[in-house]
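Student: Here is the input, now give the coordinates:
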Amino acid sequence: MMKFLLVALVFGLFGLARAKDISGVWYTVAIAADDREKIQEDKPLRMYIRRLQCYSKCQELDIIFQVQLKGQCTLTTVRGRDIGDGVWRDEYEGENHYKLMKQTKDFIIFYNENVDAAGWKTKMIYALGKEKALDAGQTKDIEAYSGSQRIPAQNIEYVYLTDTCP
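Tutor: Next up, the predicted model:
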């Protein structure tokens, strides 16, 4: 029993550190989707993330982002709620369930499943960086995580190249 409590404490502390670390300024550097149409320019799932903010030990996560439609940037905030196993749920362009897959001090990858109003499920990868740039290792990570979700490499959009929103 004592060993279990120690393991639970260690994982709990690790989780708190991770939750604290993801709050801050982030930029979307790449998005991948099994339905590439959903993340094209002028589509609402092409989110240019600007900030992540954890609340209540990251049981709630605000995602502050810009969406550019018809040349107009709109700042939006959605609040995800932890539904267990490190998965957050929010509602934006349907229902989203997302999980942090990889984290370093300057790079994050989220896996997201979006189910739109018509019931269509889209599997997505959002890669975020502290800067609007990628190095070769991060690009390989994006390709690997996309491939692990059966998202073809040609469906990766390197959106930091087209991000003109404030």
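Student: When you work out contacts or count neighbours from here on, use the C-alpha atoms and nothing else.
Tutor: OK.
Student: now the helices: where do they sit in the protein?
Tutor: In the chain, the helices defined using DSSP state H lie at 2-22, 136-148.
Student: Give me the buried positions along the shortest one.
Tutor: Counting neighbours by 16 or more other CA atoms under 10 Å, one finds that the buried residues in helix 136-148 are 138, 142, 143, 145, 146.
Student: tell me the contacts of the last one?
Tutor: By CA atoms under 8 Å, 6 or more residues apart in numbering, the residues touching residue 146 are 32, 124, 125, 152, 153, 156.
Student: Please identify which of the helices of the chain is closest to residue 56.
Tutor: Proximity to residue 56 (CA to CA) singles out helix 2-22 among those, at 9.6 Å.
Student: by contact count, what packs against that closest one?
Tutor: Under the contact definition 3 or more CA pairs under 8 Å, 6 or more residues apart in numbering; DSSP states H and E, helix 2-22 sits against strand 47-55.
Student: another one to check against the first:
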Amino acid sequence: MKVLLLSLVLVAVCDAQLSLRNALIQLPGQWKTIHLAANNAEKLSENSPFRAYVRHVDVDMTRRKIFFNFFIKVNGECIEKSVMGTVGLYNVIHVDYEGTNNFQVVRITPNIMLAYDINVDEEGRTTDLVILAGRTHEVDEESIEKFKELVRQRNIPEENTVNLIGTDDCPVN
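Tutor: The predicted model follows:
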């Protein structure tokens, strides 16, 4: 019985690693933020650190590190930022940026990335964020529906959704 249980655990771990590997293979490259949502609308307002214009993602699979390159705007000026994340248990990417973040890719295709982030800022406040990014700013209706569905699942009010396509004038790397 113990051998059977151990075998099931091993299969589950291998399957999780395979899905992580498949996601990580599709993650590197150029990205553009399409939509953002947050339960705390202040985190996505003008000049906020989470109104991020994603540009590039790199992956170091052997070290389980992910590098995010993006811009934020401060008083209309694009400020470039880079952060490194570490892939942890259950494929959660841990990132230190404006507090601590647990970033989870929910859906990835060659052209679309749908993810959520749980940020705990320096004051201990928790914010749930959802991001839809694409290789271009063009996105299909199914991906937008998946984004809206995840926003509802994370209990984020629909009015806290921001479309960044028209405001993205930051440099392309």
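Student: re earlier: just give me the closest of the buried residues of helix 136-148 of the first structure to residue 63 of the first structure.
Tutor: For those, the nearest to residue 63 of the first structure is residue 142 (20.1 Å; CA to CA).
Student: For the most centrally placed residue in the second structure, which non-adjacent residue is spatially closest?
Tutor: By CA atoms, centre = their mean, the second structure has its centre lying nearest to residue 115, at 4.2 Å. If the residues on either side of it in the chain are set aside, residue 115 of the second structure comes closest to residue 105, at 4.2 Å by CA to CA, 6 or more residues apart in numbering.
Student: Quick check: chain neighbours aside, which residue is closest to the alignment partner in the second structure of residue 121 of the first structure?
Tutor: Taking TM-score structural alignment, residue 121 of the first structure has residue 126 as its aligned residue in the second structure. Distances taken as CA to CA, 6+ apart place residue 120 nearest to residue 126 of the second structure, at 4.4 Å, with adjacent residues excluded.
Student: Just give me the neighbour total for that neighbour.
Tutor: 18 (other CA atoms under 10 Å).
Student: State the distance from it to residue 103 of the second structure.
Tutor: Distance, residue 120 of the second structure to residue 103 of the second structure, using CA to CA, to the nearest Å: 12 Å.
Student: Over to residue 37 of the second structure?
Tutor: Distance from residue 37 of the second structure to residue 103 of the second structure, by CA to CA: 14 Å.
Student: Among the two, which residue is more densely surrounded?
Tutor: Counted by other CA under 10 Å, residue 37 of the second structure and residue 103 do not tie: residue 37 has more neighbours, with 29 against 21.
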